[in-house]
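Q: Provided below are the primary sequence and the corresponding predicted coordinates.
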Amino acid sequence: MSAVIYPLVKSVVKTGLYSYHKKIHISGLEHIPKDKPVMFLPNHQSALIDVLLIATDCNRKPYFLTRSDVFNGKLLKRIFSYFQMLPIYRMRDGRDTLSNNDAIFNSCAEILNRGEALLLFPEANHSIKRNVRPLSKGFTRILFRAFEMYPDLDVQLIPVGFNYKHAAHFPDEVALCYGKPISARSLFDENDLNTSVITIKNAVSTSLENLTTHIPSNEDYDVVLNKLKAEKVDFLNPTAVNKKINMLTQQGIDSSVESVSEKQGFNMFKWIFTLLNFPIVLIWKLWLKSKVPEDEFMGTFRFAFAMISYPIYILLLFAAIAFVFTPYIAVMSIYIITLLNVGLVKYGLR
């Protein structure tokens, strides 16, 4: 039974992701080794959405390093363990909890030695800003523990670039770019661990900067971003966008560029979508949306709410139509409404 649950949940989540997003474009899957230990190292922009997009389409079954504060209660621990989630302890969890990471690092080393995959975010935080932030050395500690326990082990580091058109909006478009594998062993010097940390971090950071839009200057960030928006660049194509950023930097930044308004005009399709899903839209806008702590969580909250509320809404709608008319009419109505919703997300809403 347990062997069925994981692929079933994965299939449901993947269907939800592709229905929720206008477009999901994935490139570089051919770079992921099938039979070697792998560490996926993505930039982090959209909370849990980032994790789900990799987990459902990376052609591996990775383990996830997750904040320890979500492991509350025996039931949640069992559920998270089943889905291969491992707690990682931070200073904010209490200094006395940090010692628990030692056992977690050992578990990660054993996972890698079995030729399996790990997913963790080397920036150690998330931000909706379009740049690669300085990398934490946490992932190198796991690597070095693995090399200490298994001297012949070589881990393939796979940088992953997330490129959202607008991570806080719905529906959004996203491109995942998997980079070429980096041999961690080839950059590791057991006699000079400090240099090894710097070398590995630089290699991963450089790769990530090519796989996602990277505006390097915090001072000119807003000006560059407004310029890119004004020229309507395709943020799903990081190579072209980064070339544009380099061109702007070389030409000199005009600080007088005005902010580009992202307000949208009247959209008939949006009104149709709202009418089709009025109870869900109403609950989201009047109750849940205001509870989202920051933009980085907007996509995660909205997606989770849709995954829970939409099936309930459809079942209630089916029951109401079947009661008033017939089950056949109810089935056809739900089928048509679902097709309309998918069509509006993919082609109508903007």
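A: Structure received.
Q: drop to CA atoms for contacts and neighbour counts, all remaining ones
A: OK.
Q: Spatially nearest residue to Ile337 (excluding sequence neighbours)?
A: Nearest residue to Ile337, sequence neighbours excluded (Cα to Cα, 6 or more residues apart in numbering): Leu276, at 7.2 Å.
Q: surely the one you found meets Leu339?
A: No. The criterion here is Cα atoms under 8 Å, and Leu276 misses it with Leu339 at 11.3 Å.
Q: Below is an additional structure, to be compared with the one above:
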Amino acid sequence: MADVAKEAGVSHQTVSRVLNDHPNVRADTRARVEAAITRLGYRRNLVARALATKRSRTLGVVSFDTTLYGPASTIYGIEQAARTAGYFVSIVSLKSIDAAGVRDAIDYLAEQGVDGVVVVAPQRSAARALESLPPGIPAVAVEGTSHEPGVSVVCIDQVEGAKRATRHLLEQGHETVWHVSGPSDWLETEGRLEGWRAALQEAGRPVPEPLAGDWSPRAGYEAGKSLAALDGVTAVFAGNDQMALGVLRALSEAGVRVPGQISVVGFDDIPESEFFSPPLTTVRQDFDVVGRYCIEVLLRQIDAGPASHERLVVKPGFVVRSSTAPRP
């Protein structure tokens, strides 16, 4: 910075103000400093800055299986929001997520000196691990829902999303709605099951036994074959869009017309959903909003201390396409 100041003919403090985008710098002075920075190839030493400010300007993220649409989209939203706020992101991606793995990952990030941690904790075992966070580390959990006290949470309202999907099908005149659920240890699965069941019970409709899946198109395909063999099935709510894709394939192979004979709704609104055959009606999760809320909550904790806990719930959207129609 001293070299830049000498090159630009300004003080060290002026260079600092330019680097930190301080408004009280004349335009011609800012241009002269920026030109000197370019000529000299100056880069700020982030390690030195961290030592001086006691802030690394880095946030840690713990997640797993980022091949899945939800975790991958959540991480992308967090990273974009962090960058907008002037922070870097250090990510630890676990093969499987459990209490010991989450604690080890958080310890690793703490050793790197991150200012705070976001844990993408869709499984109940990971949520429980947050109860034993190292003291003094600001942290936020991203979950489908949360019953764990003592930690800030940002989540999408899975229950409401499932209710909207189920009610949409009931409003189309279907007597009941069958459900292909996700893995049993996922919080999203619990929320979507709860919302689906509640919507049917509130309407006084029969509640079929859900078909268990694992988020994959293969699981949806197997469930779809079972549903195609049953009498009286006219509406299906799949726990995510990938399983809905498998359901659509199985029904097509069985000669069942969608939505002519069976209507299908998914959950997520993945980019491919509008190109399914037929285009998929689905619940939309806004991961950009989730990422922004996570960073906002985490930065408030960094400023106010980790004892300040918040719970922010993001309302889901609903996209109607041509995979649903009135009951035939």
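A: That came through fine. Here the structure is a predicted model, which is why all the values come from computation and not from measurement.
Q: TM-score of the superposed pair?
A: The TM-score (TM-score structural alignment, normalised by the length of the second structure) is 0.27; 136 aligned residues with a Cα RMSD of 5.8 Å.
Q: quick revisit: if I look at the residue nearest to Ile337 of the first structure, how far off is Phe305 of the first structure?
A: Here Leu276 of the first structure is placed at a distance of 17 Å from Phe305 of the first structure (Cα to Cα, to the nearest Å).
Q: Ile280 of the first structure now?
A: Remark: distance between Ile280 of the first structure and Phe305 of the first structure (Cα to Cα) = 9 Å.
Q: do the same with Lys244 of the first structure
A: Applying Cα to Cα, the value for Lys244 of the first structure to Phe305 of the first structure is 37 Å.
Q: residue boundaries of the strands in the stretch 101-250 of the second structure?
A: Remark: strands assigned in the stretch 101-250 of the second structure by DSSP state E, counting those that start in this stretch are 116-120, 139-143, 152-156, 178-181, 211-212, 235-238.
Q: now for the ones you listed, which one comes closest to Glu171 of the second structure?
A: Distance to Glu171 of the second structure, taken as Cα to Cα, is lowest for strand 235-238 among these, at 11.3 Å.
Q: Which elements pack onto that closest one?
A: The helices and strands touching strand 235-238 of the second structure, judged by 3 or more Cα pairs under 8 Å, 6 or more residues apart in numbering; DSSP states H and E, are helix 158-171, strand 178-181, helix 241-253, strand 263-268.
Q: was I right about Ser207 of the first structure contacting Cys177?
A: No. Ser207 of the first structure is not in contact with Cys177 according to Cα under 8 Å; the separation is 10.5 Å.
Q: Of the two, which one has the most company?
A: Counted by other Cα atoms under 10 Å, Ser207 of the first structure and Cys177 do not tie: Cys177 has more neighbours, with 24 against 20.
Q: Could you check how many residues crowd around Glu202 of the second structure?
A: By other Cα under 10 Å, 9 other residues sit near Glu202 of the second structure.
Q: typo on my end, Gly195 of the second structure
A: By other Cα under 10 Å, the residues close to Gly195 of the second structure number 23.
Q: Grab the nearest non-local neighbour of it.
A: Take Gly195 of the second structure and drop its neighbours on the chain: the residue closest to it by Cα to Cα, 6+ apart is Val159, 4.2 Å away.
Q: okay, now the one you found: neighbour count?
A: Counted by other Cα under 10 Å, the residues lying close to Val159 of the second structure total 24.
Q: Can you give me the distance of it to Ala48 of the second structure?
A: Distance, Val159 of the second structure to Ala48 of the second structure, by Cα to Cα: 47 Å.
Q: Equivalent analysis for Ser252 of the second structure, please.
A: From Ser252 of the second structure over to Ala48 of the second structure the distance is 62 Å, taken as Cα to Cα.
Q: okay, these two: which has more neighbours?
A: For Ser252 of the second structure versus Ala48, neighbours defined as other Cα under 10 Å are more numerous around Ser252 (16 against 11).
Q: For whichever strand or helix holds Leu65 of the first structure, name the packing helices and strands.
A: Per DSSP states H and E: Leu65 of the first structure is located in strand 63-67. For strand 63-67 of the first structure, the elements it packs on are strand 85-88, strand 117-119, judged by 3+ Cα pairs under 8 Å, 6+ apart.
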